[in-house]
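**Q** Next input, structure requested:
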Amino acid sequence: MTFEPDELVRSRADLAGTLRALRRRAGISQTRLAARCNMSQTKISNIEGAKIVPALVDVELILAALDVPPELVADTVVLARRANTEWQDVWSQRRTGLEKKQNELAGLERSSTEFRYFLLSMVTGLLATPAYVRASLAHVPGDQSRAIARKLERQTVLYDTSKSFTFLLTEQAVRWPFLPRAAMAVQIDHLASVSRLPNVRLGVIPLAGHIPSAPLNTFTVYDARIATVETQTGAMVFRGHADVSAYLRDFAELRNAALFDQECRVWLNAWADRFRS
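**A** Just a heads-up that it's a prediction; the model follows:
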């Protein structure tokens, strides 16, 4: 399925209008529909008013309760998938301030307990040294000191033992020469240090063996409810069960190719030594 950014915004209002029209065509009230779906009338009202985006399972319950014809079910489910997908472009983030984006990520980190990161070509902010964080925002115009400070502050979540983190880094992500050689060695040493935290599993995928899959993007899965996928010009946020499940399956396959614990640190130490030599 192809998602156009403008369509993702319109689809939420379109979904609300479609569900409202289908209910009215069926000739039943919001209260009666809510009873059939085991939902509150307030939730049905908020869905039809586009105040909340219903999960796919909620949409399927509503369509079944309204006895909607199969061809309309298919079209509405497609619309629901689009409504459960969010596009965040980098230019909008810069206009509203990168500190706001850091606060949004901190909110996701507060509300989630299990985190899965696949890092294709760069180190994520939670694992970055101050030098790496500054370099990652150096290309953005203006003073980004507050965003840098917020990004570093978010790293404290790694020490919350009620949460668990799994990071999978390709060899390219670890070794990409994003900083001068001495600073890169420090960054890789930092990865080895974080890998010893009790609630963190940090694995590396060396380019030395057979890896049957070829992921195209960095992605993160929060619990089993949200997947974010990064591109050059923004990020897609998926909340639909089918999409999140697909990334969970990809993550599990990539995890099988990764090395953890002491095996991981052997590779990290060797890569850091190359930068030091």
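**Q** can we go C-alpha only for contacts and neighbour counts from here?
**A** Will do.
**Q** What is the burial count for Thr42?
**A** If you count neighbours by other CA atoms under 10 Å, Thr42 ends up with 12.
**Q** Find the helix or strand that it is a member of.
**A** If you go by DSSP states H and E, Thr42 is part of helix 41-48.
**Q** by contact count, what packs against that helix?
**A** Judged by 3 or more CA pairs under 8 Å, 6 or more residues apart in numbering; DSSP states H and E, helix 41-48 is in contact with helix 5-26, helix 30-37.
**Q** what comes up buried for the last one?
**A** When burial is assessed from 16 or more other CA atoms under 10 Å, helix 30-37 yields the following buried residues: 30, 33-34, 37.
**Q** Tell me where the chain has strands.
**A** 85-89, 114-119, 164-170, 200-205, 219-222, 226-231, 234-238 (DSSP state E).
**Q** any chance of those in a markdown table, plus distance to Asp250 and mean neighbour count?
**A** Below are the strands of the chain laid out as a markdown table (distance: least, CA to CA, whole Å; neighbours: other CA atoms under 10 Å):
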| stretch | distance to Asp250 | mean neighbour count |
| --- | --- | --- |
| strand 85-89 | 19 | 18 |
| strand 114-119 | 9 | 21 |
| strand 164-170 | 12 | 22 |
| strand 200-205 | 14 | 23 |
| strand 219-222 | 10 | 22 |
| strand 226-231 | 12 | 20 |
| strand 234-238 | 15 | 19 |
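**Q** Also this sequence, please, to line up against the first:
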Amino acid sequence: MSNQAQETREALGARLRGFRKDAGFTSGRALARALNWQESKVSRLEHGKQNASEQDIRAWCTATRHEQHIDDLIATVRHIDELWLEWRRQVQTGAETRQKKSLPVYAKTKVFRIWHPNMIWGTFQTADYAAEIFQQAVSFLEYPNDTEVAVGKRLERQRYLYEGNRIYNVLLGEQALYSNVGGPEVMKAQLDRLLALMGLPRVSLGIVPRAAATEIWLGHGFSMFDDKLVLVETYSAEFSVTQPREIDLYAKAFALLKQSAVYGTALRDLVLTATRHFDQMPND
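**A** Presented below is the predicted three-dimensional model:
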């Protein structure tokens, strides 16, 4: 769970603890008896060790005579859920919905800062590369296979590369040029796409070479939208970072990673070397 989600959960627990004391329940045990709960559940909720359900909030506020706060606290619970969303929940009906959800974020963002250490960023992907990524996700997360429509929604983002005055600052690790997604032909087309994107006036594409001296560990990939939102993907979930001090850390990390990146001719040479690698690889 992200730091912000945990802090929000702890703040919610503190409010619940205040409600309990205001109502005259001098201990968690007393409230647990009134709610017919385990005492340990009251303690976990008050200390932010357990997610509160909407039903928990209603029961707690009713028992402590704070019914007027139910709607506010339920909104807080839903916000915590939004900060950390399991992939299985997001794609339970397929990947198209999640892809569609990202479009408004892309539409209103003016400056993108993107870091992917080992794969090509979604907006830069070819249709075949994206299809392979979605197929891997279908197999791994076991959700309904809607790859074709999901790819279509992902490719819709690419129109923002050509519209408005958006700035794209994108860093890829050199490994992203070699991670074999879909086989040699798919990879060669994807690498050719990267070379074409280099020519776009509002795209700044850098590669962090494998042997580059680094100012910070390469860590996980992230996508930063202006100074308002950072999305981080893990195998199990995606979490949103919206707290200013955490966003500042991601901005600092991006700046440090950028110091290790190469651009222009040096970048082109890395891409062409990777292309030759796949040229020499037999097709299955």
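**Q** hmm, back to that, please convert the strands of structure 1 to TSV, extending it with distance to Ala183 of structure 1.
**A** TSV is the format used below for the strands of structure 1 (distance: least, CA to CA, whole Å):
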stretch	distance to Ala183 of structure 1
strand 85-89	30
strand 114-119	19
strand 164-170	18
strand 200-205	20
strand 219-222	25
strand 226-231	25
strand 234-238	27
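**Q** Find the centremost residue of structure 1, please.
**A** Thr228 (2.2 Å; CA atoms, centre = their mean).
**Q** what's the counterpart of that residue in structure 2?
**A** Under the alignment (TM-score structural alignment), Thr228 of structure 1 pairs with Leu231 of structure 2.
**Q** Now do the contacts for its match.
**A** 222-224, 238-241 (CA atoms under 8 Å, 6 or more residues apart in numbering).
**Q** And the residue nearest to it when sequence neighbours are not counted, how far from Gln4 of structure 2?
**A** Of all residues not flanking Leu231 of structure 2 in the chain, Ser240 sits nearest, at 4.8 Å (CA to CA, 6 or more residues apart in numbering). Counting by CA to CA, to the nearest Å, the separation of Ser240 of structure 2 from Gln4 of structure 2 is 9 Å.
**Q** Show me whatever sits in contact with both of these two.
**A** If you check Ser240 of structure 2 and Gln4 against CA under 8 Å, 6+ apart, the residues they both contact are Leu83.
**Q** residue contacts, Asn217 of structure 1?
**A** 120, 229-231.
**Q** do you know how far it is from Glu60 of structure 1?
**A** Look at Asn217 of structure 1 and Glu60 of structure 1: by CA to CA, they are 30 Å apart.
**Q** Between the two ends of stretch 191-198 of structure 1, how far is it?
**A** One end of stretch 191-198 of structure 1 to the other measures 14 Å (CA to CA).
**Q** hang on, the earlier thing: ok, of the contacts of Asn217 of structure 1, which one's closest to Arg12 of structure 1?
**A** Nearest to Arg12 of structure 1, judged by CA to CA, of these is Val229 at 20.0 Å.
**Q** Touching, the closest one and Thr218? I think so.
**A** Yes: contact between Val229 of structure 1 and Thr218 holds when scored by CA atoms under 8 Å: they sit 6.1 Å apart.
**Q** May I see the helices and strands packed on helix 41-48 of structure 1 arranged in a markdown table, with distance to Lys151 of structure 1 as well?
**A** Shown next, in a markdown table, are the helices and strands packed on helix 41-48 of structure 1 (distance: least, CA to CA, whole Å):
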| stretch | distance to Lys151 of structure 1 |
| --- | --- |
| helix 5-26 | 26 |
| helix 30-37 | 42 |
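**Q** between those helices, which gets nearest to Gln155 of structure 1?
**A** Nearest of these (CA to CA): helix 5-26, 30.5 Å.
**Q** what's that closest one in contact with?
**A** With contact meaning CA under 8 Å, 6+ apart, helix 5-26 of structure 1 is reached by 29-30, 33, 47-50, 53, 66, 68, 76, 79-80, 82-83, 85-87.
**Q** The same query, at a cut-off of 10 Å, please.
**A** 27-30, 33, 44-54, 59, 62-63, 65-68, 72, 76-89, 236 (CA atoms under 10 Å, 6 or more residues apart in numbering).
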